[in-house]
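**Student:** dropping a prediction and its sequence here:
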Amino acid sequence: LTIPVGPEARRLRFLFETKSGATPTSGVEEYWDGDINWVTPEDLGKLSDRYVRETRRRITEEGYKNSGVGLAPPGSIVLSKRAPIGQTAILGVPSTCNQGCFLLTKLDGVDERFYYYAMIHLRPALEALGRGSTFMELSADDLRSVPMPFPSEANQHL
């Protein structure tokens, strides 16, 4: 697999704001069964298309505020960082995620559909960056350093 280099490549950190997920305290009932989608790698593995519109579990506003988890807008990309590395989807609704995923909020000049497919293409490279003794995990620093293709906006829409 070839990772892009040259003038039409940018490190992921210049294309997306990257946040790791978190899990609200399981024993606090007030944090669960709310209206906020909470994406897990399991949810990503069960998708029938590229969009996350609902998740198996949801958190409440209180759970969101007390967990330190980020909330990403529709059009953001969610990427699993373990179990397995590299499952990818586009958020169809505002969502958050657990610690097994990253939320990638696009910056200016980024088409989420283009980068959804770029992430799928680069999945073997992302898997190769995984580290760990018990299970492989992709670190935020390694993800942010991955070179990504960066064609013009017009070419991202082809």
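**Tutor:** Yes, it's here. Numbering: from 1, shown residues only.
**Student:** when you work out contacts or count neighbours from here on, use the C-alpha atoms and nothing else.
**Tutor:** OK.
**Student:** just give the closest residue to the residue nearest to the spatial centre of the chain, not the sequence neighbours.
**Tutor:** Centroid-nearest residue in the chain, with C-alpha atoms, centre = their mean: V78, separated by 2.3 Å. Distance criterion C-alpha to C-alpha, 6 or more residues apart in numbering; nearest residue to V78, sequence neighbours excluded, is L103 at 4.7 Å.
**Student:** ok so, going back, surely the residue nearest to the centre of the chain and I85 touch.
**Tutor:** No - with contact defined as C-alpha atoms under 8 Å, V78 and I85 do not form a contacting pair (11.5 Å).
**Student:** for this structure, what's the longest helix?
**Tutor:** helix 112-128 (DSSP state H).
**Student:** that one packs against which elements?
**Tutor:** Packing partners of helix 112-128 (3 or more C-alpha pairs under 8 Å, 6 or more residues apart in numbering; DSSP states H and E): strand 85-91.
**Student:** and the angle from the strand it packs on to helix 112-128?
**Tutor:** Strand 85-91 runs at 160 degrees relative to helix 112-128, counting by axes from the mean of the first three to the mean of the last three C-alpha atoms, to 10 degrees.
**Student:** quick one: distance of strand 85-91 to the chain centre.
**Tutor:** Centroid separation between strand 85-91 and its chain, computed with C-alpha atoms, centre = their mean, to the nearest Å, is 6 Å.
**Student:** go on, stretch 132-142?
**Tutor:** 15 Å.
**Student:** distance between the ends of that stretch?
**Tutor:** 13 Å (C-alpha to C-alpha, to the nearest Å).
**Student:** now it: buried residues?
**Tutor:** M136, E137, L138, S139 (16 or more other C-alpha atoms under 10 Å).
**Student:** pretty sure S145 contacts L15?
**Tutor:** No - assessed by C-alpha under 8 Å, S145 is found out of contact with L15, at 10.9 Å.
**Student:** which of those two has more neighbours?
**Tutor:** Ranked by neighbour count (other C-alpha atoms under 10 Å), S145 and L15 place L15 first, with 20 against 13.
**Student:** presented hereafter is structure B, for comparison with structure A:
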Amino acid sequence: MAGIYRDIGVPCIYPDLMMRLRTSGRYIPEFLEIVLRAPEARRCIAALAQGTSDSMVKISADVINRMEIPDVPISDQQRFVAGLDAVSTLERGLCSGILKIRNVRSGLLGREFSEGVGGGWPLKEIGNLCEVSSGATPSRAAGSRYFSSSGMPWVKTLDLNEGLISATDETLTEAAISELRMRQFPERSVLVAMYGGWEQIGRTAILGVPAAVNQAIAVLQPLGGLNPDYLLLAMQHMRHQWRRFAASTRKDPNVTKSDVLGFRIPVPPYGDQVRIVQLAAASLQDITAAEQQLNGLRKLKEGLTSELISGQRSFVGGLSK
């Protein structure tokens, strides 16, 4: 990773795991920062790194000195930097807008739940509302016998995205499903993380495809009168309540299936559940549209930088020249 230290009136002290680069008159610092942060440059640096493990891999000053840099006139560097700065300004504006929409959405839903509970919505235990199950982790030693690139989706805690799961990082083979009796849960099942410390406990998602899960996830299947999408929103709204349950003798806290069964959520009439789901979906559409624009801007930035580095311009032999 590369970045510019911009003078703020305080001397910069940097550790021996960093290198300081001082540009000659041939390059402006902002242009060099863009080049060094480009994916192509980072892949080149990673390929030349030396070491025996991820924690000890390092590069020498000679690697940086020998890097090929686009041979671009100063005036073109300045125009290129200005162009990317303009895109970055739009990017920051979209990020700020997305955050505002999320905050408004959270506030609206919070008010709905608060007023609903205050208005008489009963708090009911999950055990009285849902069938609660969990899964398992096949032995990694089985390798390709149990794991494949195109089998049944298998959800781990890190797959929980607070929304719809349509694909997973890993999938299971027919052998794993039959030999280990892995249960396949249907679409619209709501998932909740039980292990992994405060950053993971209470993370949620809802299945968009049939899938198996590992033992760290509780699967909630509504028994009737409970909208799965509302259940997802309620679990997200009440996530802070897990701190009353989570405990462990290990470093990381966790919750148990019994804790999940006893977890309480507000349950309004079904019509109110649908109304809240529709309210959440409308704001989510705005967030999705803004995120698509944001991804487009980021791809534009990557494309402009890649075009610069991939041969659209000539190169000099290295930074030391």
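**Tutor:** The structure has been received and is ready for your questions. Since the structure is predicted, the reported quantities are computational estimates derived from the model, not experimental observations.
**Student:** coming back round to it: after the longest helix of structure 1, next one along is what?
**Tutor:** Sequence order places helix 140-145 as the next helix or strand after helix 112-128 of structure 1, per DSSP states H and E.
**Student:** who are the packing partners of the following helix or strand past that following helix?
**Tutor:** Reading on from helix 140-145 of structure 1 to the C-terminus, the next helix or strand found by DSSP H and E is strand 147-149. Contact here means 3+ C-alpha pairs under 8 Å, 6+ apart; on that basis strand 147-149 of structure 1 packs against strand 9-11.
**Student:** could you tell me where the helix or strand following the strand it packs on falls in structure 2?
**Tutor:** Counting by DSSP H and E, the next helix or strand C-terminal to strand 9-11 of structure 1 is strand 16-20. Counting by TM-score structural alignment, strand 16-20 of structure 1 falls onto residues 130-134 of structure 2.
**Student:** for the matching stretch, the distance to its chain's centre please.
**Tutor:** For stretch 130-134 of structure 2, the distance to the chain centre is 26 Å (C-alpha atoms, centre = their mean).
**Student:** can you point out the buried residues in that stretch?
**Tutor:** The neighbour-count check on stretch 130-134 of structure 2 (16+ other C-alpha under 10 Å) flags C130, V132, S133, S134 as buried.
**Student:** list just the nearest of these to M235 of structure 2.
**Tutor:** Set against M235 of structure 2, the nearest of the buried residues of stretch 130-134 of structure 2 by C-alpha to C-alpha is C130 (12.6 Å).
**Student:** which non-adjacent residue is nearest that closest one?
**Tutor:** P222 (4.2 Å).
**Student:** contacts only, for the alignment partner in structure 1 of the one you found.
**Tutor:** Aligned counterpart of P222 of structure 2 in structure 1: K106 (TM-score structural alignment). By C-alpha atoms under 8 Å, 6 or more residues apart in numbering, the contact list for K106 of structure 1 reads L15, F16, E17, G75, S76, I77, E112.
**Student:** wait, V63 of structure 2 touches A47, no?
**Tutor:** No - V63 of structure 2 is not in contact with A47 according to C-alpha under 8 Å; the separation is 10.2 Å.
**Student:** comparing the two, which residue is more hemmed in?
**Tutor:** V63 (14 against 10).
**Student:** for the helix or strand encompassing the more buried one, grab the matching residue range in structure 1.
**Tutor:** Here V63 of structure 2 sits within helix 61-65, counting by DSSP H and E. Following TM-score structural alignment, helix 61-65 of structure 2 has no partner segment in structure 1.
**Student:** and that helix, what does it pack onto?
**Tutor:** With contacts taken as 3+ C-alpha pairs under 8 Å, 6+ apart, helix 61-65 of structure 2 sits against helix 39-48.
**Student:** which part of structure 1 matches the helix it packs on?
**Tutor:** Taking TM-score structural alignment, helix 39-48 of structure 2 hits no residues over in structure 1.
**Student:** which stretches in structure 2 count as helices?
**Tutor:** 29-37, 39-48, 61-65, 74-118, 174-179, 228-237, 257-262, 270-307.
**Student:** pick the most buried one from those.
**Tutor:** Compared across the helices of structure 2, helix 228-237 shows the largest average neighbour count, a mean of 21 (mean count of other C-alpha atoms under 10 Å).
**Student:** measure the residue nearest to K19 of structure 1 when sequence neighbours are not counted to A22 of structure 1 for me?
**Tutor:** In space, K19 of structure 1 comes closest to L103 once its chain neighbours are excluded; the distance is 5.1 Å by C-alpha to C-alpha, 6+ apart. Between L103 of structure 1 and A22 of structure 1 the distance is 11 Å, computed by C-alpha to C-alpha.
**Student:** compare these two (neighbour count), which wins?
**Tutor:** When neighbours are counted by other C-alpha under 10 Å, L103 of structure 1 and A22 differ, and L103 comes out ahead with 28 against 19.
**Student:** ok, the more buried one - contacts?
**Tutor:** Contact analysis of L103 of structure 1 by C-alpha under 8 Å, 6+ apart lists 17-21, 70, 72, 76-79, 96-97.
**Student:** okay, those in CSV with distance to P151 of structure 1 next?
**Tutor:** Supplementary listing: the contacts of L103 of structure 1 in CSV, determined by distance: C-alpha to C-alpha, whole Å:
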residue, distance to P151 of structure 1
E17, 19
T18, 20
K19, 24
S20, 27
G21, 29
G70, 28
A72, 24
S76, 19
I77, 18
V78, 21
L79, 21
T96, 29
C97, 29
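**Student:** L122 of structure 1: which of those is nearest?
**Tutor:** Of these, the one sitting nearest to L122 of structure 1 (C-alpha to C-alpha) turns out to be L79, at 11.9 Å.
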